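Asks: Let's see this in three dimensions:
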Amino acid sequence: MHYFRYVGNKFYCENVSVESLVKKYGSPLYIYSQRTLTEHFQKLDQALAPVDHLICFALKSNSNQAVLRTLADLGGGFDIVSSGELQRAIAAGADPRKCVFAGVGKTESEIEFALKKGVYSFNVESEPELQRINRIAGRLKKIAPIAVRVNPNVDAHTHAKITTGTYDNKFGIAIENIEGVYARASKLKNIKLRGLQMHIGSQLTSVEPFEQAVKKVSPLVERLKKKHGLEFFSIGGGLGIVYDPALESSNPEWWRTTKGKKILTPTLYATRLVPLLKPLGLRILMEPGRFISGNAGILVTRIEYVKRTGKKNFLIVDAAMNDLIRPAFYDAYHEIVPLTRKNGQLISSDVVGPICESGDFFAKDRPLPKLGEGDHLALLSAGAYGFVMASNYNTRSMAAEVLVNGNKSALVRERQPVEEIWAGETVAPWQK
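Replies: Take a look at the predicted model:
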């Protein structure tokens, strides 16, 4: 579910006209719906109510301070993968004691910073990392809480670049080696074995891979709990969203189906997993990102030119792959709608950006109404892995970001001044 819809012929975010936001803040523009963020978090929270749990939002999916504050105010924790993300979360009002530190390449300075801030747990990816954490904790005279990330070798059946739970991936430790790792870790003086963690991939639209992974890992969890007194089991994130729905504002449950097929909802997810998790008697951590933020954001862009060739109708827009790289990087689909609804015959169009790369596109051969210079388009489901993956390629400024709450809106990131892009640069001494 999300709260982007047509009211009459105008596209709205909650109770605010998107067109009015573009007039005020310019284009390209990211717009987030606070109500959507809140409801997605709450639906997941309610679905997991039968077990003691903590939802740790994956900061890597959307790190805007206003988004993080929304989730922190709801009692959420955060899944962070760098000291920078931890600092961001704290600045937004997060409790470090509700933060888990993931990632395969934690540096010594990052580990030291996280220990000093008192994170809930480190998700350890290798034995060398375990040794490093123990050494740094000893130097700081602290006890480091850890959960080893188990790789269950379960195929998530998702895009190759976002699958993480097989032995072909760089993440975690093979399931058959975990008990030996815990036995060795239990002898380290500055380590507390707090839990076990897994994460098999992102954008999963079926519950079966989750169910398979939990069934496979649960016996291991029970043995580790009995031997080492574990407190929690983290089942990771990965719940997928609808990127290609029929946009029906009259149906608040449109997100339950796509092209006639049922998709993964919090209720279905919990119905299948809670009966497996409850007997463990542990706190359950979950680390969703896209599920909470993905459909809560859009990217608005202006058509600069309509270019017709013998074979193609190109809509050249002012947003580019540096603003939203998912189509170029993953061949990802984003629903595209005009801010003013138009009737008439649909035209097969390529929506492309101004960057000098053939990969700079948002859609190819997409049926769209007849549009012209100055019209605006909204790229839906851009709230996850959108702005966070943006760059200054072609010396292009970062877009502005806006948060909407009911009939209120606020600029939550200013458009980047172009001079700021090279503000930290200088010429060499011999060039002066």
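Asks: only C-alpha atoms for contact and neighbour calcs from this point on.
Replies: OK.
Asks: Tell me the buried residues in stretch 336-354?
Replies: Neighbour-count burial for stretch 336-354, counted by 16 or more other C-alpha atoms under 10 Å, picks out 336, 337, 338, 339, 340, 348, 349, 350, 351, 352, 353, 354.
Asks: Residue 213 contacts residue 156, doesn't it?
Replies: No - the criterion here is C-alpha atoms under 8 Å, and residue 213 misses it with residue 156 at 9.2 Å.
Asks: What residues of the helix ranked longest in the chain count as buried?
Replies: In the chain, ranked by residue count with DSSP state H as the criterion, the top helix is helix 208-228. For helix 208-228, a neighbour-count test (16+ other C-alpha under 10 Å) marks 209-211, 213-214, 217-218, 220-222, 224-225, 228 as buried.
Asks: before we move on, what about stretch 323-330?
Replies: Residues 323, 324, 325, 326, 327, 328 are the ones in stretch 323-330 that count as buried (16+ other C-alpha under 10 Å).
Asks: Could you do stretch 257-277 as well?
Replies: For stretch 257-277, the neighbour count (16+ other C-alpha under 10 Å) marks 263, 264, 265, 266, 269, 270, 273, 274, 277 as buried.
Asks: Next, the structure of the following sequence, for comparison with the previous one:
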Amino acid sequence: MNIASVHPLPPHIHYLNGHLCMEECSLEALAREHGTPLFVYSQAAMLNALGSYQRSLAGREHLICYAMKANSTLGILQTLVRAGCGLDIVSGGELERALAAGVAPERIIFSGVGKTRHEMRRALAVGIGCFNVESRAELDVLDSVAQEADTRAPVSIRVNPNVDAKTHPYISTGLKGNKFGIAHEDVVATYRHAAQCRGLRVVGIDCHIGSQITQTGPYLDAMDRILDLVQAIESAGVPIAHIDFGGGLGIDYNGDTPPAADQLWQALLDKLETRGFGDRKILLEPGRSLVGNAGVCVTEVLYLKPGEQKNFLIVDAAMNDLPRPAMYEAFHRIVPVAPRQDAPATWDVVGPVCESGDWLGRDRTLAVQAGDLLAVLSAGAYCMSMASNYNTRGRAAELLVQGEQVTVIRQRETAADQLRLESLLP
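Replies: Okay, the predicted model is just below:
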């Protein structure tokens, strides 16, 4: 039995007359017109996910900054910026993408552990809203760069609260063994130092404990630790204007049950009120939870390769298009675009890249033939943004759908596109 029949599809994806559709668009028709592999995103799904955050924070001073590392395609950024989002960036390249998407610079938050002097100078020149600083060394370099520019950099120090997010170790960021943030016990001294730096202006405190979090408990634990620190920092004479709780809320990949954003934030806001911090400006940096379930990757079945121990279903999408299974052994649901009534078999769905790690799904029950189309679900986050040209494969085209309207937001990359910046030896 196909997994789609036992686990409901996301609301914006449905079968109509035996064909899988996103909103009002046939995925088969889109694939035939634009080729495969093909990423297709639902604008309604993104806006509905954002709306859950916006409703929970209505009436409070806040800023929701989309963590654009999840998917930084300009059309995605524009969709969320026009709906009221700021942007959370982690590189100079993302800064340029953010500006190209039309976000106001003061609604940009610059996170990440390895900002360069050049990136700092550029961010100061355009007037971003805040730097989330992750080490004492970075703090001192930013102070120096800001003084050279005769300005003061707005800073928020990222705290590592040593809270277990109960997620994959590669995407856990709030434990002592992770590279992120300043250790809980060093935070007050670091704030005292920052307040004395002539090139810095302390504006907030930041915390982000990981990604694909499906429980409320880790957020509540982290909030308690952060609020304890705010009390200690302000007792040391350094005021904190905003509290940045990061992002990390998970999505449903395979029957996962993360809390809805509005339910999560009601619990967190209740704690803020109880602790006496209900008047503080709140910053959030959601990424995956806004775009993850909004996207699918449509891929064509190339070959069926039955074997003694495994049956392999070879498709034209690969680990360069969908890196998460190879990197994290992550699960993505895979469903037929036009289901067959044939007897199903169990397959490992694999791509054409020359690596044994190039797989998209293991032990999937599917009734398929060569030439059929499959949809890899929940492909809106950390797929295209992590895509590569391994094996000199061009990156896929991307489409954004709104009802019946379709917009090409990235053209398919050609071999000529990849070779353009290279030079032959004389």
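Asks: circling back: identify the farthest-apart pair in the buried residues of stretch 336-354 of the first structure.
Replies: Largest separation among those by C-alpha to C-alpha: 340 and 354, giving 23.0 Å.
Asks: and the residue most central in space within the second structure, how far is that from residue 264 of the second structure?
Replies: For the second structure, the residue nearest the mean C-alpha position is residue 70 (2.4 Å; C-alpha atoms, centre = their mean). Distance of residue 70 of the second structure to residue 264 of the second structure, computed by C-alpha to C-alpha, to the nearest Å: 20 Å.
Asks: Residue 60 of the second structure now?
Replies: Distance, residue 60 of the second structure to residue 264 of the second structure, using C-alpha to C-alpha: 16 Å.
Asks: need the helices for the first structure, in chain order.
Replies: For the first structure, applying DSSP H gives helices covering 18-25, 34-47, 65-73, 83-91, 108-117, 127-139, 178-185, 208-228, 266-277, 290-293, 326-330, 418-421.
Asks: and these as JSON lines, adding distance to residue 102 of the first structure?
Replies: Output for the helices of the first structure, formatted as JSON lines (distance: least, C-alpha to C-alpha, whole Å):
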{"stretch": "helix 18-25", "distance to residue 102 of the first structure": "35"}
{"stretch": "helix 34-47", "distance to residue 102 of the first structure": "21"}
{"stretch": "helix 65-73", "distance to residue 102 of the first structure": "18"}
{"stretch": "helix 83-91", "distance to residue 102 of the first structure": "10"}
{"stretch": "helix 108-117", "distance to residue 102 of the first structure": "11"}
{"stretch": "helix 127-139", "distance to residue 102 of the first structure": "11"}
{"stretch": "helix 178-185", "distance to residue 102 of the first structure": "17"}
{"stretch": "helix 208-228", "distance to residue 102 of the first structure": "19"}
{"stretch": "helix 266-277", "distance to residue 102 of the first structure": "22"}
{"stretch": "helix 290-293", "distance to residue 102 of the first structure": "17"}
{"stretch": "helix 326-330", "distance to residue 102 of the first structure": "23"}
{"stretch": "helix 418-421", "distance to residue 102 of the first structure": "29"}
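Asks: Just tell me what residue 32 of the first structure corresponds to in the second structure.
Replies: Aligned by TM-score structural alignment, residue 32 of the first structure pairs with residue 41 of the second structure.
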